[in-house]
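J.: quick one, fold the following:
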Amino acid sequence: MKVELKRVNNAVHFEGSAASSSVKVHIDGSPEIGGQELGSRPMELVLMALASCSSLDLVSILKKQKQEIVDFSVSTEGERREAIPHIFTTIHMTFNLSGKIDQAKAEKAAELAVKKYCSVHDMLAAGGVDITYEVVLNN
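T.: Alright, predicted model coming up:
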């Protein structure tokens, strides 16, 4: 796996790309360091990586179980320590699903998706981040 990062302007706006895709990701720093709100911040991307890694498997597992997903979203919130570097100490994900979905199947699928299949979860947890999640069905 390989990614490239290219500076876009004279501030701290970057464009990231991966060899496996033509999609570009815009990354920018906080205004305190010259950021101009032209992209996501790096630590936001870490939360997005965890949420998307877990969600890809969660949706896949539920589809294999013939659960009918009408809508899906995940809200992810992380707390960071005050000391530098400002690493995450806790992260909580809320999976919001609607459709014809069995609660027990959704709970089991979330457990597998987060704790067994998500490599981002394992990397963060190995670094001491306390990661929790919940499944909310909106039927």
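J.: going by C-alpha atoms from here, please, whenever you check contacts or count neighbours.
T.: OK.
J.: run a quick neighbour tally on residue 65.
T.: Using other CA atoms under 10 Å, the number of residues around residue 65 comes to 14.
J.: now the strands for the chain?
T.: 3-7, 13-18, 24-28, 68-80, 88-100, 130-137 (DSSP state E).
J.: and these as TSV, adding mean neighbour count?
T.: TSV is the format used below for these (neighbours: other CA atoms under 10 Å):
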stretch	mean neighbour count
strand 3-7	12
strand 13-18	18
strand 24-28	18
strand 68-80	15
strand 88-100	18
strand 130-137	16
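J.: now distance to residue 118 too, for those, in CSV please.
T.: CSV is the format used below for the strands of the chain (distance: least, CA to CA, whole Å):
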stretch, distance to residue 118
strand 3-7, 20
strand 13-18, 19
strand 24-28, 21
strand 68-80, 15
strand 88-100, 13
strand 130-137, 12
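J.: and residue 107, which of those is closest to it?
T.: strand 130-137 (6.4 Å; CA to CA).
J.: so which elements touch that closest one?
T.: strand 88-100, helix 103-111 (3 or more CA pairs under 8 Å, 6 or more residues apart in numbering; DSSP states H and E).
J.: Proceed likewise with the subsequent sequence, for comparison:
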Amino acid sequence: MAEGTQGKPPSKTVVTWAGDQQFDGGRASGGPTIRLDGRGATGPSPVDALGIAIAGCTGVDIVDILAKRRTPVESLSMEVHAERANAVPARVVAVDITYHIRGAGIERAHAERAIELAVTKYCSVGSSIDPATPIRWTLVLED
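T.: Below you'll find the model as predicted:
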């Protein structure tokens, strides 16, 4: 068994070609699917989906961390910019995320700590990309 594979069960997904550069994917057990589109016309591109996955993964952790501090999040949105290499493959070389957080009683220091923990410790998606790829972030704490 590979290092770190104890604990959570493996993720099992199914992806089906839908024509052109479009693919539909979802959990192997069924349920909702998402459309990926290499051209970005009918859904996010695979690289967009990576950014969405990192933001969503860190978002789950941020909401949980702040809830444990008894400062629940009222709204959270993220803007993701994935910088890509100019060479083939045009891999992601840096990820910048702006977190917009709103919630009564949320202090800047607590929100920053929640983001830092989510990005550097808890988010399994972000931790799965090349360690040389920085995930940088900024916080906009809204009233």
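J.: would you mind reporting the TM-score between them?
T.: TM-score of the superposed chains, computed with TM-score structural alignment, normalised by the length of the first structure, equals 0.88; 132 aligned residues with a CA RMSD of 1.4 Å.
J.: ok, back up a step: quick one, which of the strands of the first structure is nearest to residue 114 of the first structure?
T.: Among the strands of the first structure, strand 130-137 comes nearest to residue 114 of the first structure, with 8.4 Å by CA to CA.
J.: now the closest one on the second structure. Mean distance?
T.: Following the fit onto the second structure, the mean deviation recorded for strand 130-137 of the first structure is 1.1 Å by mean CA distance after the TM-score superposition for the first structure.
J.: tell me what angle that strand forms with helix 103-111.
T.: 150 degrees (axes from the mean of the first three to the mean of the last three CA atoms, to 10 degrees).
J.: which residues of the second structure does strand 130-137 of the first structure align to?
T.: Using TM-score structural alignment, strand 130-137 of the first structure corresponds to residues 134-141 of the second structure.
J.: list the contacts of the matching stretch.
T.: 93-102, 108, 111-112, 119, 126 (CA atoms under 8 Å, 6 or more residues apart in numbering).
J.: for residue 48 of the second structure, give me its contacts.
T.: Contacts for residue 48 of the second structure (CA under 8 Å, 6+ apart) come out as residue 82.
J.: residue 68 of the first structure maps to what in the second structure?
T.: So, by TM-score structural alignment, residue 68 of the first structure is matched to residue 72.
J.: which residues touch that match?
T.: Residue 72 of the second structure touches 63, 66, 103, 104, 106, counting by CA under 8 Å, 6+ apart.
J.: of all those residues, which two lie farthest apart?
T.: Checked with CA to CA, these reach their widest spread between 63 and 104, with 13.2 Å between them.
J.: joint contacts of those two?
T.: Taking CA under 8 Å, 6+ apart as the contact rule, residue 63 of the second structure and residue 104 both touch 72, 73.
J.: once you drop chain neighbours, what's closest to residue 65 of the first structure?
T.: Computed as CA to CA, 6 or more residues apart in numbering, the closest residue to residue 65 of the first structure that is not its neighbour in sequence is residue 105, at 8.0 Å.
J.: for residue 116 of the second structure, see how far away the counterpart of the one you found in the second structure is.
T.: Alignment note (TM-score structural alignment): residue 105 of the first structure maps to residue 110 of the second structure. Look at residue 110 of the second structure and residue 116 of the second structure: by CA to CA, to the nearest Å, they are 10 Å apart.
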